[in-house]
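K.L.:
pasting the sequence and the predicted coordinates here, then a few questions.
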Amino acid sequence: MRRWADAHPDYRWAPYPPGPPFTLAERVAALHEAVGDAPDPAVLVAHSAGCLTVAAWAARHTGPVRAALLVTPPYLDPTWEPDPNRPPDDSVYGPVPRARLPFRSILVASRTDPYTTFAQFRQYAEDWGAELFDAGDAGHVETASGYGPWPAGELLLARLHRQPD
């Protein structure tokens, strides 16, 4: 995702500057600001915990979003709750919203992701109303999994840009 942002000056990175630690509230606020500042409806691209941020943002906000590419979200059990001694918005993660997203989305699933099984990816896709894209043996679809340029992902993103709302 960083390569795409660097290669396209019109792409925005949220939160900026990227990098942990960020609470869920900070991530959602940064995404909301980026979406609100966009001159046109946004096509969101999220990886890993960023996918959970998109789901949390969509549960709390509306905005000019056309679509989202959600790449290998980590699985959190729907019954999991953050530490009750921490304020809910101070959690890095919270319960993952499972409502249908109000925009088109494609969820990229790997058969060998260390954080999520293919069945769990399928459930996220069903819950969020996302098209499921089987990336095969792709690890977590990150540099550590051997990814550099990702032409298949760029094709998925181009498809989201082309398809009508």
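P.N.:
Yep, that arrived.
K.L.:
every contact and neighbour count from this point should use C-alpha atoms.
P.N.:
Will do.
K.L.:
give me the most central residue, the chain.
P.N.:
For the chain, residue 51 is the residue whose C-alpha lies nearest the centre (Cα atoms, centre = their mean; 2.2 Å).
K.L.:
now do the contacts for that one.
P.N.:
By Cα atoms under 8 Å, 6 or more residues apart in numbering, the contact set of residue 51 is 70, 71, 72, 73.
K.L.:
relative to residue 106, how far out is it?
P.N.:
Distance of residue 51 to residue 106, computed by Cα to Cα, to the nearest Å: 11 Å.
K.L.:
and the comparison structure, right after this:
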Amino acid sequence: MAFQKEPNVLVLPGYLDSGPGHWQTRWEATHASFSRVRMPDWAHPVREDWCRTLDAAVAAVPADGAPVVFAAHSLGCLTLAWWASSYATPSQRDKVAGALLVAVPDPAGRAFPATASGFAPVPHKRLPFPTIVVSSTDDPYGSVSFSQACAAAWGGRWISIGARGHINADSGLADWQDGLGWLTSLA
């Protein structure tokens, strides 16, 4: 799968980062234009810290260069929604061509990490760039109805991939070509 114009793909993992078998890590290993946004504390996420870190990563991308596309998973999705709705300047948002938001977690859910703070309530503003929200029918961190509500509020396309858990390394997706295709469609 190739992009028409190589975007700067910012990879936004969730809580505890994405390990070696995760599709995000695999994509990063095979695409030079993909780079991970390294959060200050993967085990104790604080919205303010994560959004400021994301803002710095977007600021580092030249405004006259290739566009930014996000490949976000789990808490990375909420970080992006908060950044776009409350932190990003118009010039920062203008750099963004789109976002793939995978396995959006529900901060009100029982499985949401107790060590994460500031991510609730979820922003329900339309995001200023195209989005695709991908969910699983058996994700322990976010229900189908929650994911659909996020997609609708953010103005995004919603896609279900069936029973794939939290759409992580345990989901058996390997290089996840379908996801890469959706990401490519945003650039």
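P.N.:
Everything's here; your move. Not measured: the values here are computed from a predicted model.
K.L.:
top of the contacts of residue 51 of structure 1 by neighbour count?
P.N.:
Tallying neighbours with other Cα atoms under 10 Å puts residue 72 at the head of the contacts of residue 51 of structure 1, with 29 neighbours.
K.L.:
shared neighbours, residue 51 and residue 106 of structure 1?
P.N.:
residue 70.
K.L.:
sorry, back to before: just put the contacts of residue 51 of structure 1 in TSV and tack on distance to residue 2 of structure 1.
P.N.:
Formatted as TSV, those follow (distance: Cα to Cα, whole Å):
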residue	distance to residue 2 of structure 1
70	15
71	13
72	16
73	17
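K.L.:
in strands, which of those residues appear?
P.N.:
Mapping the contacts of residue 51 of structure 1 onto strands (DSSP state E) picks out 70, 71.
K.L.:
which one of the contacts of residue 51 of structure 1 is nearest residue 129 of structure 1?
P.N.:
Of all the contacts of residue 51 of structure 1, the one with the least separation from residue 129 of structure 1 (Cα to Cα) is residue 70, at 11.7 Å.
K.L.:
what does the closest one correspond to in structure 2?
P.N.:
Alignment note (TM-score structural alignment): residue 70 of structure 1 maps to residue 101 of structure 2.
K.L.:
just to check, its match is in contact with residue 75?
P.N.:
No. Using Cα atoms under 8 Å, residue 101 of structure 2 makes no contact with residue 75, being 9.8 Å away.
K.L.:
ranges for the helices of structure 1?
P.N.:
Under the criterion DSSP state H, structure 1 contains helices at 2-7, 24-37, 49-60, 118-128, 151-162.
K.L.:
identify whichever of those helices lies nearest to residue 43 of structure 1.
P.N.:
Among the helices of structure 1, helix 151-162 sits nearest to residue 43 of structure 1 (Cα to Cα), with 6.9 Å.
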